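Chemist: what follows is a predicted protein model with its sequence.
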Amino acid sequence: MIKNQSHITVFEHDRIHIDRGNNRITPSQLKALQQFYGENGVPYFDLIHNGIKFNEYVGVLMVGKTTIEILPKADKDLETKDWRKVLIGMLHAVGLFEIHTPSSTSLDLRANSILELYFELFVCELEYLLHGGLIKKYRKTSGNLNSLKGSIYFPKHINSNLIHKERFFVNYSIYDKEHIFHQILFKSLKLLQRINCNIKLQSRITTLLLDFPEMPDLKVSENTFNRLIYDRKSSKYKNSIEIARLLLLNYHPDIKVGTNDVLALIFDMNYLWERFVYSSLRKYKVAGNTVTAQNTKDFWKPTIGYNSKMKPDIVINKDKDNCIVLDTKWKNIKQSNPSPNDLRQMYVYMKYYNAKRVALVYPNSESSIKSGLFFKETDSELSSNNCSLISIGVMEDIKQWQTKIYEQINDW
C-alpha cells in the first residue's frame, strides 16, 4: 500500500484501520463511512473492527479531503502505478471514458486517481460545449406583463390586474438556455468547485463558472436522468450528463458535521472484466461470427410466478454447431481448480446452449490454457464434454492485451 498526504492507494480486498497499518483513516472519516454504509450496507466494502475491508470493487472513495483509490489486484507482480494504467485502459476500452474533445489524448494519465481523471473529463466536456455554443430550449413560465403573449391565466389576471388594466397575467414559453441539461451541468460544476483538490484543474473550473450561465438549483435523483430525452441538438450533451450522473448520484454530503462528505465512484471488477473481454472479442471478430453478452434463456418455470433464467457472460455463435460459451471470473486461481459451483454452471451452459465448448476466462500474470473433461451422468466414466480454463496474462498496453485476448480465445 502507498500513501501521500491526502491520497491513499490500496488494492481490492485490502483493509484500512484507524489504529494500525501504514495507511490510516481518522475516526471521523470512519464514522462518515459507517454512516454511508448505513443499515442496508454497500457492496464496495465491509465494516470491520476500527476499519473497513474492501471487496472486489475498484475506483475511488473520497472522504472529506482524503481520496482512497482502490485498484484491481489480479496479481501482485505488477506495481501500483501499472495497475492504475491498466484500470484506466480497461475503463476506456469499455466506453466509460468517452469524450468529445480532441484534447482527450492529452488527459493526464498520471493523475492522482480515477476520480481526478473523471473531473478532468467533465471539465473538458464543458469546455467543448461552451466552445460550440450552448443550446436553447423552450420552457413554460408565467408572469404579469405589459404586453399580451401566450395565453391569459384568468384567475391570476383578475386578482392581479383589477387596477392595472394595461397588464396581462399570462402563461407563455421562453426560448433560452435555462433548461434541465444546463441545470444538471451547473450543479455538477458547483460540486466540483467544492470537492476538487487539483490546483491546475481548479482554475479551469473557476473559468467555466464565469462563462457558464447561472442556473437555479435542481434536486436530482435517478429519475431526473431517466426522464431526459435527447434529440439531434442535445445528443452532444450525453457524455457530460453521464459523468454528472456519476458525480451527483454518488455524492453523499456529511449533513451532521459537514467536513467528511463521501463521494463513491466505484466499479464492479467482475463486471468490468466481463465487458472488457466481450469488447475485445467484438473488436476483432471475423465476418460470419456473432458475439453476444448476457444472453438469457429460461430453464425453470414455477407453478406461480416468474421463470428462472440463466445468463452466461458471453456466447459466441449462438444456435450454431460451433457455439462457444464463456464465463469470465476476475480472480487468479493460479494452479488450483475452479470452484465446483463454477464447473456445475458451465456444465449447465453446455447442455442448454448445445455448446461445442465452454470455458472459464481468468486474468493472470501469464497466459495458459488448461482443459478438463466432465464425467458422464450415468456412470463414473469420462465424457467427451470439455471445460477449459483460459488464463490471460495482464498487459499494460491495452490494445495489445485486447488483441491477445482475441487471439488466445480464437486459437483455443
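Modeler: Great, that's in hand.

Chemist: going by C-alpha atoms from here, please, whenever you check contacts or count neighbours.
Modeler: OK.

Chemist: quick one: buried residues of the longest helix seen in the chain?
Modeler: What stands out as the longest helix in the chain, according to DSSP state H, is helix 114-132. Neighbour counts over helix 114-132 (16 or more other Cα atoms under 10 Å) mark 114-129 as buried.

Chemist: off-centre distance for that helix?
Modeler: 17 Å (Cα atoms, centre = their mean, to the nearest Å).

Chemist: what strand or helix carries M90?
Modeler: Assigned by DSSP states H and E, M90 belongs to helix 80-93.

Chemist: and the end-to-end length of stretch 242-259?
Modeler: Stretch 242-259 has its terminal residues 27 Å apart, counting by Cα to Cα, to the nearest Å.

Chemist: ok, V394 - contacts?
Modeler: Counting by Cα atoms under 8 Å, 6 or more residues apart in numbering, V394 touches 363-366, 401.

Chemist: neighbour-wise, which of the residues you listed leads?
Modeler: P363 (23 neighbours; other Cα atoms under 10 Å).

Chemist: okay, one more to line up with it:
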Amino acid sequence: MNKENKIIVFEHEKRVFNLNNTAEKALHDALELYHGDGTPFFKLIRNGVQFNEHVGVIQVGKTTIEVLPKADQSGEEKWRNLLIGMIKTVWGFDVKTTGSSTLKLKSNSILELYFELFISEVEYLIHRGLIKKYRKYEGNQTTLKGSLQFSKHIAQNLVHKERFYVRHTLYSTEHILHEILFKTIKLLANTNTNPALKGRIASLMLNFPEMKDCKIKAPTFDKLVFDRKNKPYEKAIEIAKLLLLNYHPDVVKGRNNVLALMFDMNKLWEQFIFVTLKKKLKTHQVSAQVSKKFWKPIEGYSSTLRPDIVIQHDESKEIIVLDTKWKNINQSNPSSEDLRQMYVYHRFYRANKVVLLYPSDKHLIRKGNYFNSAIQDELSDKECSMMQIATGDTIQTWQEEIVKNIQTYLGV
C-alpha cells in the first residue's frame, strides 16, 4: 500500500497480502468478509484475492482498491482516463444537465467522479431551492392545529393539559427525496478521502436541512415517481442509489466499511460501442438488444435471441449484426460457440453481415465466410468478420476510431 492507501490493479490480476502487516491483514479480512456477502467482483485465493472482469473501485475503510481494464500494454493513467470516459459516455455525464454540466475536479478515480457528480447535483438543487411536499403529521403539540385525535389525546395527555395530540398536514422539505440525499451526504462525509472535496461536503452538511435517519433499500427507489416539479432531482437520486445500495457497513468492527462501485467490462464495452455508434453513425439506424423468438417448448416459455447491436442502412436497408467481446483476441480465431451464435444471427435477422468486435492494440479487420451447409468444402455468401479496434489516447479519439473502422467496413 502506498502513502495514500491506494492499491491499483488490473482486471483478472491477483493481489496477495502480507498477513504479518496489521493494515494489510485488516484489509484482507475485510475483503474476505465482504466476499461472504455474495460479491461477484473477485474470488478468494491463498492470502489474497483475484479480480475478474469487473472494474471500478472498492473502498475499504480509508483504503481504495482501483481495478482498471486492460486491453493493451498501456499504463494505469491511460486506462483510468479511458474507463472514466466510457462511464461518462454510457451514462450521459458528459452532457450538460443541471449541476453536472461542469466539474471542477479532475477525477482521479471512479469513486471521486461519482462523489463530485453527486455534490455538484445537490449544490445545484440547493441553489435553485429545495422543493417542498405535503406530508401527514400525527403527534403531540403545544397548540391545537388540525384534528384532535381524542382517544390518543386522553391516553397520552391526561396529566399534560398543555399538550394536544393532533393530526394535520405539513408543507415542508421533509420528504423521501431529501431523506435519500441527506443520507448520501452523510455517507460521503464518512468515506471521502479527497481533500479537494472535503470543504464542499462540509458545506452541504451545513446548508442541507437535517433529515431523520431512514432505511434505504432497493424498493425505496422503485416507488419514486418523477414529475415536472421534482425532475431536477433525478440525476442526484440516481447517483445516490448507486452509492447507498453498494455501501456495506462493517457492523462487527465499525472501521472497515466497504463501498464498491464496480462495472462488468463486457456490458460496459457493449454499451460504450452502442452509444458511440448511436450518436456518431449518421447513415444507419442503430438499435440495441433487439429480441426475436427462437424456440418454444410444448409447455413453458419461449427462448429468444438478443444480439448486442443491430444496425440498418437508412436507404439500402442492409442489416449488420455486431456482437461485442471484451477481450484481446490477438491472432486467434473466435471460439466455436461465438461463431455458431453469429451464424444464427445471420439467419434469424436476415443479416447481410455479422461482426465480432474486440478491443486491441492495433486496428485489424479479418473477414471470413461460413461453409455452405448443403455442399461441403464450398463457402457460402454468409460473411462473419472479426474487427479489432485499437484503443485511443483519449476517449474522443477512441470513439472516432471506432466509427471510422465501422464506416470503412460498411463502405460508407
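Modeler: Yep, it's here. Quick caveat: nothing in here was measured; it's all calculated off a predicted structure.

Chemist: any idea what the TM-score is?
Modeler: TM-score of the superposed chains, computed with TM-score structural alignment, normalised by the length of the first structure, equals 0.91; 405 aligned residues with a Cα RMSD of 2.5 Å.

Chemist: sorry, back to before: so which bit of the second structure is the helix holding M90 of the first structure matched to?
Modeler: Mapping helix 80-93 of the first structure onto the second structure (TM-score structural alignment) gives residues 76-89.

Chemist: kindly report the same for stretch 233-251 of the first structure.
Modeler: Aligned using TM-score structural alignment, stretch 233-251 of the first structure spans residues 229-247 in the second structure.

Chemist: quick one, helices of the stretch 101-250 of the first structure?
Modeler: 114-132, 154-160, 180-195, 199-211, 222-226, 238-249 (DSSP state H, counting those that start in this stretch).

Chemist: who wins for proximity to L30 of the first structure among these?
Modeler: L30 of the first structure sits nearest to helix 180-195 of all the helices of the stretch 101-250 of the first structure, at 18.5 Å, using Cα to Cα.

Chemist: circling back: the helices of the stretch 101-250 of the first structure: which one's closest to S339 of the first structure?
Modeler: Proximity to S339 of the first structure (Cα to Cα) singles out helix 114-132 among these, at 32.4 Å.

Chemist: that closest one against the second structure, how far on average?
Modeler: For helix 114-132 of the first structure, the mean deviation from the second structure after alignment is 1.2 Å (mean Cα distance after the TM-score superposition for the first structure).

Chemist: skipping adjacent residues, who's closest to F221 of the second structure in space?
Modeler: Nearest in space to F221 of the second structure, with sequence neighbours left out and distances taken as Cα to Cα, 6 or more residues apart in numbering, is K241 at 7.3 Å.

Chemist: and the gap between that neighbour and L31 of the second structure?
Modeler: 22 Å.

Chemist: neighbour count: those two, which is higher?
Modeler: Taking neighbours as other Cα under 10 Å, K241 of the second structure and L31 compare with L31 leading, 22 against 19.

Chemist: contacts only, for the counterpart of the more buried one in the first structure.
Modeler: In the first structure, the residue matched to L31 of the second structure (TM-score structural alignment) is L33. By Cα under 8 Å, 6+ apart, the contact list for L33 of the first structure reads 63, 262.

Chemist: number of nearby residues for T220 of the second structure?
Modeler: There are 12 residues near T220 of the second structure, going by other Cα under 10 Å.

Chemist: with the one 10 residues further on instead?
Modeler: The local packing of N230 of the second structure (other Cα under 10 Å) involves 13 other residues.

Chemist: OK, contacts around it?
Modeler: Going by Cα under 8 Å, 6+ apart, N230 of the second structure touches I131.

Chemist: what's the distance between the residue of the first structure most remote from its centre and P155 of the first structure?
Modeler: For the first structure, the residue at maximal distance from the C-alpha centroid (Cα atoms, centre = their mean) is I163, at 58.7 Å. Relative to P155 of the first structure, I163 of the first structure is positioned 15 Å away (Cα to Cα).
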